[in-house]
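**Q** Any chance you could fold what I've pasted below:
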Amino acid sequence: MGEKALLIAENDAGAREVFIENTPQNGFWIQWVNRGEEALRWLDQRPFDMVITEEELEDLSGLQLLGQVKQRFPETPVVVMTARGSIPRAIEAIKQGALDYVVKPLSGVWLKERIGQADPQRIGSLGEPESRWGKGPVSRPIVTQNRKMLDLLELCRKVAASRATVLIQGESGTGKELFARYLHERSPRNKEAFVAVNCASLPDGLLESELFGHEKGAFTGAIQKKLGKFELAQRGTILLDEISEMTTQLQAKLLRVLQENELDRIGGRHPVPLDIRVIATTNRNLEQRVEKGDFRADLYYRLNVIPLRIPPLRDRPEDIELLVAHFVRKLAKLYNREVVRVADQTMNWIKHREWRGNVRELENLLERTVLIASGPTIEMSDFCLEDSEPPATEVRIDGSPTFCLREVEKDLIFRALDKTEGNRTQAATILGISVRTLRNKLQEYKQETGSLAEEGLVSLSPPTMVWDLQKG
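**A** Presented below is the predicted three-dimensional model:
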């Protein structure tokens, strides 16, 4: 078992400080909220080992929150805490299902005892929260407090149990696949397969065989029958990533699959019935591609039954601090590093970056920083390529003109591609990123300049020197 996840509704900053002082941080992961509605939104996103609520919140009373939690999440233990005890209120809290009614401050010993009394089989550790629909683990939580993102998650919960197709649109790195998995994991299909297919990664002829399968002898080289991704996703969910890159010929075949709930294998004689949920994602504007004739209008309307448009990170600045805390905690645990906090100046610098690569860029930058940080606190020097204090978003190398970290990142990518003679798989290995991340980065650069060939390389030290300089 890993850390215990606590959701604490407390609007008194002083009480929070006392709680933190009295509670051992080892073994607990705490999500603080000020309002009861905010606590309920967090419970909708992921399970917690315990909810602890102040008796009087900004919008609800502790007993009101207790009642709603017990109504919607009856297995979640709830503790009501108060600054002044009241026997009638304590009796009412216990009647409504509270695990305890206690007077502040709470102690770490009390917390461990009370959590131990809760049903240990009800929930996994912080690293393996259970799906609301079953025992399958949630792959990665969607960390947000942005109103629009929370509304999208609420919409996902409403439609999760249906077969309705979902079209998820958003910039690269915003978390489109996370939303797709969120839908799958909260549906009755979550015990079946989740099959993801990148429509841009395979040649047209191969993509058709990958999606729909083929019979033995259907074409030269088809020495045996092959089941396509749709059949492999039977009774589960299939994700068609980068759907905008599919050719019009394949679009027509996909449309028939969606309309008839059956497919024809290449060379097949009889249709194969399907029972699957289809989710499609794209970082392109499909409406514009329909207008240009690059994407079938009928397929677009068939996919766009439930539309989700994920906002870029720059449009939800309130999430940045939350995401930084989440990633630093996760990465420090992953790499066994003792990094526990981010300096105020550093956090301010992070908040004011543009983050064109969105959450993926933020996570990648923090991964590198956690690895090279020289102490428990991430300082500006852990991001910079020299010891001296740089401007907010730029660094200077060996007296040469300033470069932002994005330009340094781009230069390293093109150096790796040059070294591997354009082999993206080898370049991604050198850079320590996935091939998909590399492909998305190249697509961003292509969109910015119109052609990768137009990109020039700036003169920098080799990547190994850059890493040394980053250690400051």
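
**Q** contacts and neighbour counts: CA atoms only from here.
**A** Will do.

**Q** Okay, helices next: where are they in the stretch 151-300 of the chain?
**A** In the stretch 151-300 of the chain, the helices defined using DSSP state H, counting those that start in this stretch lie at 176-185, 204-212, 229-232, 248-260, 286-292, 297-303.

**Q** can you redo those helices as CSV with mean neighbour count?
**A** Converted to CSV, those look like this (neighbours: other C-alpha atoms under 10 Å):
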stretch, mean neighbour count
helix 176-185, 23
helix 204-212, 18
helix 229-232, 22
helix 248-260, 15
helix 286-292, 14
helix 297-303, 16
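
**Q** Now show me the structure for the sequence below, then we'll compare the two:
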Amino acid sequence: RRMGVVAAAFWAHRDLGSHVEGMAISSTKPKIWPDDIVERLGAVGEVLFNALHRRRADLKLQHAYDEIRNLKDHLEAENITLREEIKVSFKDDELIGKSHMFQTALHQVEQVASTDSTVLILGETGTGKGLIARRIHRLSLRRDRPLVTVNCAALPATLIESELFGHEKGAFTGAIERKIGRFELADGGTIFLDEVGDLPLELQAKLLRVLQDHEFERLGSSTTRTVDTRVISATNRDLDMLIEKRAFRADLYYRLGVFPIRIPSLCERRDDIPLLVWFFITHLQTRLGKAFKTVPPRVMDALVSYDWPGNIRELRNIVERAMILSPGSKLELDEAFPGRHRTI
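**A** Model prediction:
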């Protein structure tokens, strides 16, 4: 009556308990409705409500489909990441060394692993920064969640943002489908940003935002997403020098370097070289189908005295090559070894 309705006819479609769903017509003037008005309302109502129900069902189905697609995309991206991580065998993850500098670094790993603090691993190429990152993750409370690795130096600048944060279909030329970024994959786990010193300056601000606010947007989307991800980064570059050259943000450096760990080069831990040589021999000889019993002193002296610019990675390659070329059970170095002339 407050609306001025003085005549109305109502057709009840179904009783929903707290309310009744139906269709009505009304008039602000006194009116006598035809005897069959309810029947007519019923016919029209059935058509309208059936269309409405179909639309509701379609929306529910679309919502379910979107959830399934999101889950499928996430699982596919996670499987790719796991396949990449599986390429690293557990034996390769062993950290070998008794030198004081190396043991100090391992002690720092144990100190910081159980926290959620960001860790910055510093060291030359080939010193084992990736192994240290994996050790931190395995000792952390996030060990049951993914460790996702991104090599910032291996990706073109045009693809790094998409790799880190993902993109929507059509976000740029070639974006033929939606992609979940590495930060989303690492949600609840750890992301390892290798060679972070090579990250383009324009992306450093976005990385800083994730570190500070745990928020980001996919390329081509205005939806803000939140993640709970621990960040471990590594670099072989002098970040202080990059900051002076304005090639690296000082505020990002402070965020990444809450707990820095410096990994000594191989020439700083020469006493560990014999241990590493025998570790590689033991690990590789089954795969190579050979058995080695001795490493002559002159060979070991040559290996220990060499400066190893490629560090542990170079040592492993040299040992594997020597194992392949050695005719018997005694390890011999070939002419291609750079430090062979020093003691042999």
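
**Q** right, and the helices of the stretch 151-300 of structure 1 - which one's nearest Arg406 of structure 1?
**A** With distances scored as C-alpha to C-alpha, the stretch of those nearest to Arg406 of structure 1 is helix 176-185 (22.2 Å).

**Q** Find the residue closest to Leu313 of structure 1 in space, skipping its chain neighbours.
**A** Closest residue to Leu313 of structure 1 apart from its sequence neighbours, by C-alpha to C-alpha, 6 or more residues apart in numbering: Asn358 at 5.1 Å.

**Q** aligned partner of the one you found in structure 2?
**A** Aligned counterpart of Asn358 of structure 1 in structure 2: Asn311 (TM-score structural alignment).

**Q** Then Gly173 of structure 1?
**A** For Gly173 of structure 1, the aligned position in structure 2 is Gly126, judged by TM-score structural alignment.

**Q** For that match, the count of nearby residues, please.
**A** The number of residues packed near Gly126 of structure 2 is 18, by other C-alpha atoms under 10 Å.

**Q** Does it touch Ile312 like I think?
**A** Yes. Counting by C-alpha atoms under 8 Å, Gly126 of structure 2 does reach Ile312; the two are 5.5 Å apart.

**Q** quick one: common contacting residues for those two?
**A** Contact criterion C-alpha atoms under 8 Å, 6 or more residues apart in numbering; residues shared by Gly126 of structure 2 and Ile312: none found.

**Q** any idea how far the residue positioned nearest the centre of structure 2 lies from Asn50 of structure 2?
**A** Centroid-nearest residue in structure 2: Val148, 3.0 Å away (criterion: C-alpha atoms, centre = their mean). To Asn50 of structure 2, Val148 of structure 2 is 49 Å away according to C-alpha to C-alpha, to the nearest Å.

**Q** that older thread, run a quick neighbour tally on the match of Asn358 of structure 1.
**A** 18.

**Q** Arg55 of structure 2 too?
**A** 12.

**Q** So which elements touch whichever strand or helix holds it?
**A** Remark: Arg55 of structure 2 resides in helix 37-86, with elements defined by DSSP states H and E. Using 3 or more C-alpha pairs under 8 Å, 6 or more residues apart in numbering; DSSP states H and E as the contact test, the elements touching helix 37-86 of structure 2 are strand 7-15, strand 20-27, strand 179-180, helix 182-185.

**Q** I would like the range of structure 1 that aligns with that helix, please.
**A** Under TM-score structural alignment, helix 37-86 of structure 2 corresponds to no residues of structure 1.

**Q** and what of stretch 156-174 of structure 2?
**A** Residues 203-221 of structure 1 are matched to stretch 156-174 of structure 2 when aligned by TM-score structural alignment.

**Q** Kindly report the same for stretch 229-242 of structure 2.
**A** Mapped onto structure 1 using TM-score structural alignment, stretch 229-242 of structure 2 spans residues 276-289.

**Q** picking that back up, Arg314 of structure 1 is nearest to which of the helices of the stretch 151-300 of structure 1?
**A** helix 176-185 (15.9 Å).

**Q** give me the number of residues near whichever residue in structure 2 pairs up with Asn336 of structure 1?
**A** With TM-score structural alignment as the criterion, Asn336 of structure 1 lines up with Gly289 in structure 2. Counted by other C-alpha under 10 Å, the residues lying close to Gly289 of structure 2 total 9.

**Q** Provide a list of residues in contact with the match of Asn358 of structure 1.
**A** Applying C-alpha under 8 Å, 6+ apart to Asn311 of structure 2 gives the contacts Glu124, Thr125, Gly126, Thr127, Ser265, Leu266, Cys267.

**Q** So which of these is the closest to Leu331 of structure 2?
**A** Leu331 of structure 2 lies nearest to Leu266 out of these, by C-alpha to C-alpha, at 20.6 Å.

**Q** roughly how far apart are the counterpart of that closest one in structure 1 and Pro141 of structure 1?
**A** Correspondence of Leu266 of structure 2 to structure 1, assessed by TM-score structural alignment: Leu313. Leu313 of structure 1 sits 16 Å away from Pro141 of structure 1, going by C-alpha to C-alpha.
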